[in-house]
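Chemist: No letters, just coordinates:
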């Protein structure tokens, strides 16, 4: 997931937020100010209420960061490479480049997040009890109690047994350990996740339509996310089973037409028109990719401005993948559905969704009949 705002790094892992995280922060702060705090302290000044609301929402987002950081740090301990940690509308995401090497690693990486949320819930609950025991401000007690409750809810919800939730990872690890087959375990967890997503989606719709509760919208969104992510993980699991550990270099296309960042659009148009590509990587003199430009971007440049416009000015960012990376772990986001393949930082090829689809079909073509059916 693309990070709108980057905060830096934790143990070398890029940390940031997607713009949608601001929406959930505002809604959480409003929930505290409008619902939780007035119920505990009816005469609380609105300035104090909003300070506590914003502070409580920020502390909750930090606890979500801690949840995802726990996944990432445990994963790093098993040699799993972590791309980034990102907060967004429906929580946090820790993106990994590698699969867990064993069922034990899979279980420990998965359980680290819920345990961290549970610990945060217990910690905030302890603060609430201590402040209350010392006759501290009731508003602080209410805020700490709310933080305890919502962290415990996050811990319990994430332990539901369906991918992509942490409970789905725990289920996958258990089945992997029991059966000794990671692919079957992953497919079972994704099937459970699909049913869980459908159940949450219908529960949210029922809550909204039957009871008129707006909270049903959030439950429905969670169900949609779980369902979509479970379907995507199922596709990835099947692709991994078919391609095994096939590296990107075995699937990528070499000899792609490239442009130079400082080259004018006018001089590149004949080159692009004579190629069958729709997207063209840009490389500097050292062979390092600097972006990707599409035919549509070239068309949008007026003919009178093409001589004075460089390719870099109309190019977009390029997704990079390593030549030695397993094809099944590659994600090709955005409209290009393609990536530049690098080896030691230098461009060696281009990978598209069509290349991956073809590799899957060729692998199935050469597989025994029984394997093709599975």
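Modeler: Cool, got the structure. Everything numeric here is computed off the predicted structure, so don't read it as measured data.
Chemist: contacts, neighbours, all on C-alpha from now
Modeler: Will do.
Chemist: Give me the three-state assignment for the residue of the chain most remote from its centre.
Modeler: Most distant from the centre of the chain: residue 135, at 42.9 Å, with distances by CA atoms, centre = their mean. Put simply, residue 135 is coil when judged by DSSP: H, G, I helix; E, B strand; the rest coil.
Chemist: Quick one: neighbours of residue 290, just the number.
Modeler: Using other CA atoms under 10 Å, the number of residues around residue 290 comes to 19.
Chemist: Ok, the one 4 residues further on next?
Modeler: Using other CA under 10 Å, residue 294 has 19 other residues around it.
Chemist: mind checking how far it is from residue 340?
Modeler: Counting by CA to CA, to the nearest Å, the separation of residue 294 from residue 340 is 13 Å.
Chemist: cool, residue 351 as well?
Modeler: From residue 351 across to residue 340, the span is 6 Å (CA to CA).
Chemist: Give me the nearest residue to residue 336, chain neighbours excluded.
Modeler: Spatially, and ignoring its direct neighbours in sequence, residue 336 is nearest to residue 279 (7.0 Å; CA to CA, 6 or more residues apart in numbering).
Chemist: Which residues are in contact with that neighbour?
Modeler: Residues counted as contacts of residue 279 (CA atoms under 8 Å, 6 or more residues apart in numbering) are 292, 293, 294, 295, 336.
Chemist: before we go on, here's another structure to hold up against the first:
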């Protein structure tokens, strides 16, 4: 996910925090400290409510991390590579490869809600016990709130629509029943699109009736609809890519530019003559060194164009997406990480063999559709 910052590793998996996470902590901390706790336990000092609200919000963040970590751990036990866990305002996302069997997909899907159910049950039991045995009413109330939130989170995530875990469960069961993974993915994604529209509608109806909390529901619905639509497109794309290698999709030869040229010289000698919006950069020894997006040149101020080198405004090689000609195209696209998308540079050792752009992928899909081999 874009606009997220890497914060270290959890259980060997890269952990990223989206900029909206502080908003999540403040929102739930404020709601818990200013409304929920005062209503349940009145006549406490304001500082007590503030600290308890912040503690509850942080505990909720930890429980969200536990939910996503369960997905990651289960996936790795099934031999699936996990790229990262990202926490953000609407929960969390675990980026991983595709399960190879319906059974693995099912176990990965249910592991998150099961963890939330366990966390919720433990928090509720701890809250009840703490209140009964010690009389610590404020900490007990925070634990009870945390327990109920996790139970609601588990139930909501089990709704039968992608990208929610319930959608993954439906996808796994459909895959197991029909043997068609692509069909199962499309069905789950369509369910997500329908659910997203329903959540948006219910949210706005709630807002029109004076319940501002409906905005949150509408935002969740919008997110579900957008992600489900993307997954539906991906599911339609999968049959077209199956069995293809990177060499089958790449455009070759690649138009290049020397990375030591000034911006002015690149514009005059290369950019105005090319039909492409992206150029591969090469160094003095002819090795690829980066990727130059021509729109970036237009943003360079005129006084700097005489001295600034194109490598200074290009994407460096270390941040480019690369693959080998024999790599499976579907696996290459599946491993695209935040900040590293298309185009993809195809390299054979230190030799630049070709480039894969969005246009190349679109052309493959069009050819596949013309053959009439895509399912419903």
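Modeler: Done, it's in. Fair warning: this is a prediction, and the values are worked out from it, not measured in the lab.
Chemist: which residue lines up with the residue farthest from the centre of structure 1 in structure 2?
Modeler: Alignment note: residue 135 of structure 1 maps to residue 134 in structure 2; criterion TM-score structural alignment.
Chemist: any idea how far residue 42 of structure 2 is from that match?
Modeler: 18 Å.
Chemist: Same check on residue 271 of structure 2?
Modeler: 69 Å.
Chemist: do the same with residue 126 of structure 2
Modeler: Distance from residue 126 of structure 2 to residue 42 of structure 2, by CA to CA: 21 Å.
Chemist: out of these two, which sits in the busier spot?
Modeler: Using other CA under 10 Å as the criterion, residue 126 of structure 2 and residue 42 rank with residue 126 on top: 17 against 10.
Chemist: how many other residues sit next to the closest residue to the more buried one other than its chain neighbours?
Modeler: The shortest distance from residue 126 of structure 2 to any residue other than its chain neighbours is 6.9 Å, reached at residue 143 (CA to CA, 6+ apart). Residues lying near residue 143 of structure 2 (other CA under 10 Å) number 26.
Chemist: Just to be sure, residue 143 of structure 2 is in a strand?
Modeler: No - counting by three-state DSSP, residue 143 of structure 2 falls outside a strand, being helix.
Chemist: which residues touch it?
Modeler: Applying CA under 8 Å, 6+ apart to residue 143 of structure 2 gives the contacts 56, 123, 124, 126, 127.
Chemist: for those residues, which one is nearest residue 243 of structure 2?
Modeler: Taking CA to CA as the measure, residue 243 of structure 2 lies nearest residue 123 of the contacts of residue 143 of structure 2, at 47.9 Å.
Chemist: wait, that closest one sits on residue 151?
Modeler: No - judged on CA atoms under 8 Å, residue 123 of structure 2 makes no contact with residue 151 at a distance of 10.0 Å.
Chemist: Residue in structure 2 paired with residue 360 of structure 1?
Modeler: So, by TM-score structural alignment, residue 360 of structure 1 is matched to residue 365.
Chemist: List the buried residues for the host helix or strand of that match?
Modeler: Per DSSP states H and E, residue 365 of structure 2 falls inside helix 358-370. For helix 358-370 of structure 2, burial by neighbour count (16 or more other CA atoms under 10 Å) applies to 360, 361, 364, 365, 368.
Chemist: same deal with stretch 86-96 of structure 1?
Modeler: Neighbour-count burial for stretch 86-96 of structure 1 [16+ other CA under 10 Å]: 86, 87, 88, 91, 92, 93, 94, 95, 96.
Chemist: For residue 350 of structure 1, pull up the helix or strand it's in.
Modeler: Using DSSP H and E, residue 350 of structure 1 sits in strand 346-352.
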